[in-house]
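> structural data only, the sequence is not supplied:
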């Protein structure tokens, strides 16, 4: 990508470019090393910033033609995410990938202990690129996220608080619904694992099941129907959007409560 050359010519830093086009520094670094190609809106913003007409847009379009970031097993689901009209995600233990902050995603990948610093950086960049590509789609699909309350309390305080603030901000978008399953729900089908569902404009639906090593796309009608039934059951335990947002806000406020801070450091 010509981005590094342009940046050197203009004498600007990665941070300055990132701020100008409203993406993270990690994404700018990934663009410069050809690990990722900017999406159309980001490429347009970069052309405007550098005054390069549509040069970066053309380069990014060509680079994206035969390449999707992320592991090979995930690419079919990326195709689904880019065309679905309704996307639903249930997460039992973590904040969904599409709603993660950069710091939270980095902590998740680093916690495996099996990735080098460069591999962690690349995976974080891939995740941020996916967020930009899917959440900011021009045709505005409907997103619904159900998150178990336990996932909201996962992570060190300095990361978790910012993650919850980001979650609350994102849930304010009109096409993004965030529901929380409270602790009072007890045992429910979602305890069996996380999954996602996508409805296409053709009327068909597909699912994605998480695994320890990788996920798999589910297209068999009977299995998709099973995921649909599980989703509906979990949704019955979840709080409405406004109450979910209130719970998230309460957890944010708890991080500023001295009593809560003291409890967090107790053995």
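Yep, that arrived. What you see is a predicted model, and the numbers here were worked out from it, not measured in a lab.
> CA atoms for contacts and neighbours, from now on please.
OK.
> surely residue 36 meets residue 127?
No: between residue 36 and residue 127 there is no contact under Cα atoms under 8 Å: 10.6 Å.
> where do the helices of the stretch 101-250 of the chain begin and end?
With DSSP state H, counting those that start in this stretch, the ranges of helices along the stretch 101-250 of the chain come out as 102-110, 117-135, 149-152, 157-170, 221-237, 241-254.
> could I get those helices in CSV, plus columns for mean neighbour count and distance to residue 141?
Output for the helices of the stretch 101-250 of the chain, formatted as CSV (neighbours: other Cα atoms under 10 Å; distance: least, Cα to Cα, whole Å):
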stretch, mean neighbour count, distance to residue 141
helix 102-110, 19, 23
helix 117-135, 19, 8
helix 149-152, 20, 25
helix 157-170, 18, 14
helix 221-237, 16, 18
helix 241-254, 17, 18
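> tabulate these in a markdown table, adding columns for distance to residue 209.
Output for the helices of the stretch 101-250 of the chain, formatted as a markdown table (distance: least, Cα to Cα, whole Å):
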| stretch | distance to residue 209 |
| --- | --- |
| helix 102-110 | 19 |
| helix 117-135 | 18 |
| helix 149-152 | 18 |
| helix 157-170 | 23 |
| helix 221-237 | 9 |
| helix 241-254 | 24 |
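> ends of stretch 55-75, what's the gap?
The first residue of stretch 55-75 is 27 Å away from its last residue (Cα to Cα, to the nearest Å).
> buried set for it?
By 16 or more other Cα atoms under 10 Å, the buried positions in stretch 55-75 come out as 56-57, 60, 63, 68-70, 74.
> residue 241 against residue 175, yeah?
No: look at residue 241 against residue 175 with Cα under 8 Å: they stay out of range, at 12.0 Å.
> another structure for you, compare them:
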């Protein structure tokens, strides 16, 4: 199961520890109810072991609280529909992302990510900070041991979208993108502007291939998103991925174009 990102994890762990104490439960007794060893409970509470959704669900069972902590994560940390995708993203052997309008979240700089999240003017400063911290924490999947192969296809227009008040942010993002694209496990392919009509115009999507070779797909929209794992839906996304990937430039051609665009921002 996916790790809960910091700083949310520290907060949830603290609440679980307090609830366990209030219930008069030792770590051993709590672990029996949650399905974990006492040493595992101790490591999570001491923040030397990652807090996972499995542990949170176990804590809810042990404390018989009606799923309180799972609801807290959904409310404070991430939408419930997104949790299965986080699980897939963390476990994936390969990730594929098509993005026609933005730099993919796993490749964003802090400044670019903040600017994107800030587009929603209903969010408070604290909420923007929380969402940004979560996004940056997710990026660790690309540098962890046994990191997945990450392949992204992005539209050329994404690289060239920068008004006067966004130039410095975009210049930093382009430089970061160029650096990441040189990593052995990361490939970035640019879909050139001259390909004016393609199946990807219907929206962004991601695919994760798990160690058991099963595929999971994810699509976002204005109201949230959906995670799919049925053979029919996944086959459709894989087919569309192959179409947009075939229209994109090679890895080396893409890096050269990204560098060329970066020069125009400096």
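Thanks, I have it. Given the structure is predicted, the values throughout are model-derived calculations rather than measurements.
> on that earlier part again, in helices only, show me the buried residues of stretch 55-75 of the first structure.
Judged by DSSP state H, these include 56-57, 60, 63 as members of helices.
> show me where the stretch 1-150 of the first structure has strands.
86-91, 142-148 (DSSP state E, counting those that start in this stretch).
> how many degrees apart are the shortest one and strand 142-148 in direction?
I take that to be strand 86-91 of the first structure. With axes from the mean of the first three to the mean of the last three Cα atoms, to 10 degrees as the basis, strand 86-91 of the first structure and strand 142-148 are set at 10 degrees to each other.
> which bit of the second structure covers strand 86-91 of the first structure?
Counting by TM-score structural alignment, strand 86-91 of the first structure lines up with residues 94-99 of the second structure.
> how far apart are the matching stretch and its match in the first structure?
Stretch 94-99 of the second structure, aligned to the first structure and superposed, deviates on average by 0.5 Å (mean Cα distance after the TM-score superposition for the first structure).
> residues in contact with that stretch?
The contact list for stretch 94-99 of the second structure (Cα atoms under 8 Å, 6 or more residues apart in numbering) reads 89, 104, 148-155, 200, 203-210, 241, 244.
> the same query, at a cut-off of 7 Å, please.
148-155, 204-209 (Cα atoms under 7 Å, 6 or more residues apart in numbering).
> neighbours around the corresponding residue of the first structure for residue 153 of the second structure, how many?
Under the alignment (TM-score structural alignment), residue 153 of the second structure pairs with residue 146 of the first structure. Residues lying near residue 146 of the first structure (other Cα atoms under 10 Å) number 27.
> re earlier: columns distance to residue 246 of the first structure on top of the strands of the stretch 1-150 of the first structure, output as TSV?
Converted to TSV, these look like this (distance: least, Cα to Cα, whole Å):
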stretch	distance to residue 246 of the first structure
strand 86-91	19
strand 142-148	14
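> of all those strands, which one is nearest residue 42 of the first structure?
Comparison of the strands of the stretch 1-150 of the first structure against residue 42 of the first structure by Cα to Cα identifies strand 142-148 as nearest, at 21.7 Å.
> just the angle between the closest one and helix 117-135, please?
Here strand 142-148 of the first structure runs at an angle of 130 degrees relative to helix 117-135 (the same axes, to 10 degrees).
> now strand 142-148 of the first structure: buried residues?
Neighbour-count burial for strand 142-148 of the first structure, counted by 16+ other Cα under 10 Å, picks out 142-148.
> just curious, which of those residues is nearest to residue 4 of the first structure?
Residue 4 of the first structure lies nearest to residue 143 out of those, by Cα to Cα, at 34.9 Å.
> I'd say the closest one and residue 174 touch.
No: contact between residue 143 of the first structure and residue 174 fails when scored by Cα atoms under 7 Å: they sit 9.5 Å apart.
> closest to residue 5 of the first structure out of the helices of the stretch 101-250 of the first structure?
Taking those one by one with Cα to Cα, helix 117-135 is closest: 20.2 Å.
> for the closest one, packing partners?
helix 25-32, helix 102-110 (3 or more Cα pairs under 7 Å, 6 or more residues apart in numbering; DSSP states H and E).
> quick one: which of these is nearest residue 123 of the first structure?
The minimum distance between residue 123 of the first structure and these falls on helix 102-110, with 7.5 Å, by Cα to Cα.
> quick one: contacts of that closest one?
For helix 102-110 of the first structure, using Cα under 7 Å, 6+ apart, the contacting residues are 120, 124, 159, 163.
> against the second structure, where does that helix fall?
Against the second structure, helix 102-110 of the first structure falls on residues 110-118 (TM-score structural alignment).
> after superposing, tell me the mean distance of the matching stretch to the first structure.
Looks like 0.6 Å for stretch 110-118 of the second structure (mean Cα distance after the TM-score superposition for the first structure).
> so how far is that stretch off the chain centroid?
14 Å (Cα atoms, centre = their mean, to the nearest Å).
> now do stretch 171-190 of the first structure
16 Å.
> kindly report the same for stretch 45-61 of the second structure.
With Cα atoms, centre = their mean as the basis, stretch 45-61 of the second structure stands 20 Å off its chain's centre.
> what's the span of that stretch from first residue to last?
17 Å.
> quick check, central residue of the first structure?
residue 98 (1.5 Å; Cα atoms, centre = their mean).
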